[in-house]
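1. Can you look at this prediction? I've put the sequence above it.
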Amino acid sequence: MGIIGWIVLGLIVGAIAKLIMPGKDPGGIIVTMLLGVVGAFLGGLLGQWIFGIGLNTFWSLQTWIVAIVGSLIVLGIYRVIVGRKAVKG
């Protein structure tokens, strides 16, 4: 999958992750969608390392599943890190 495909997938998956994990995010939907790009990459790496499945093609169901899982992980970590900084500051 090309770099444009990664970016588009990540933006869409970031929005899906936001729908799955509703709540206030520091940075709003734009940051959430950018985290989706990072999450899609992370999901592809984790899927490849753990299960032997990565990001195949844009329309593959396994691509979307590992990208969504990666985005949820990144969004959760982001909320924990930024949430702690907001409480301390």
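-> Looks like it came in fine. Numbers count the residues shown, from 1 in each chain.

2. Only C-alpha atoms from now on, for both contacts and neighbour counts.
-> Noted.

3. separation between residue 36 and residue 88?
-> Distance, residue 36 to residue 88, by C-alpha to C-alpha, to the nearest Å: 26 Å.

4. Comparing these two, which residue is more hemmed in?
-> Neighbour count, other C-alpha atoms under 10 Å: between residue 36 and residue 88, residue 36 has more, with 35 against 6.

5. Pretty sure that one sits against residue 14.
-> Yes. With contact defined as C-alpha atoms under 8 Å, residue 36 reaches residue 14; the gap is 3.7 Å.

6. what sits in contact with each of the two?
-> By the contact definition C-alpha atoms under 8 Å, 6 or more residues apart in numbering, residue 36 and residue 14 are jointly contacted by 68, 71.

7. Put this next to the first one:
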Amino acid sequence: MPGTLGIIGWIIIGGLAGWIASKVMKTDAEQGVLLNIIVGIVGAFIGGFLLSLLGVDTDGAGLIFTFLTAIAGACLLIFGVKALTGGRSRV
């Protein structure tokens, strides 16, 4: 996520990305606002890391690209946690 967003931007984008990812992955009833924020922010880091491994330059990519990266990373995070716990997780 770009450094120009600041902490409030990270929280807002993370919360929205985590919420959308939880809807997509059908875990919304299990997650609260705080967990959505955490999943979204961690998802943004996961998505950014994976894109950098693929050679995609994410620096200065823009707010929409950052948001979509956070959603994709959050979905991967939820999928991974569900796979490791057999679907019994709170994420």
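-> Nice, I can see it. Values in this document were obtained by computation on a predicted structure and should not be read as measured data.

8. Let me see the TM-score of these two.
-> The TM-score (TM-score structural alignment, normalised by the length of structure 1) is 0.69; 83 aligned residues with a C-alpha RMSD of 2.5 Å.

9. Who's the closest spatial neighbour of the aligned partner of residue 15 of structure 1 in structure 2, skipping the chain neighbours?
-> In structure 2, the residue paired with residue 15 of structure 1 according to TM-score structural alignment is residue 19. Leaving out its chain neighbours, the residue that sits closest to residue 19 of structure 2 by C-alpha to C-alpha, 6 or more residues apart in numbering is residue 36, at 5.3 Å.

10. Would you confirm that the one you found contacts residue 15?
-> Yes. Judged on C-alpha under 8 Å, residue 36 of structure 2 makes contact with residue 15 at a distance of 5.1 Å.

11. those helices in structure 2, which residues are they?
-> Assigned by DSSP state H, structure 2 shows helices spanning 6-24, 33-53, 63-85.

12. Find the centremost residue of structure 1, please.
-> Among the residues of structure 1, residue 71 comes closest to the average C-alpha position under C-alpha atoms, centre = their mean, at 1.8 Å.

13. Determine which residue in structure 2 is aligned with that one, please.
-> Using TM-score structural alignment, residue 71 of structure 1 sits opposite residue 74 in structure 2.

14. Map residue 37 of structure 2 onto structure 1.
-> Aligned by TM-score structural alignment, residue 37 of structure 2 pairs with residue 33 of structure 1.

15. Please name the residues that touch the closest residue in space to that match that isn't next to it in sequence.
-> Nearest non-adjacent residue to residue 33 of structure 1, counting by C-alpha to C-alpha, 6+ apart: residue 14, 4.0 Å away. By C-alpha under 8 Å, 6+ apart, the residues touching residue 14 of structure 1 are 32, 33, 34, 35, 36, 37, 39, 68, 71.
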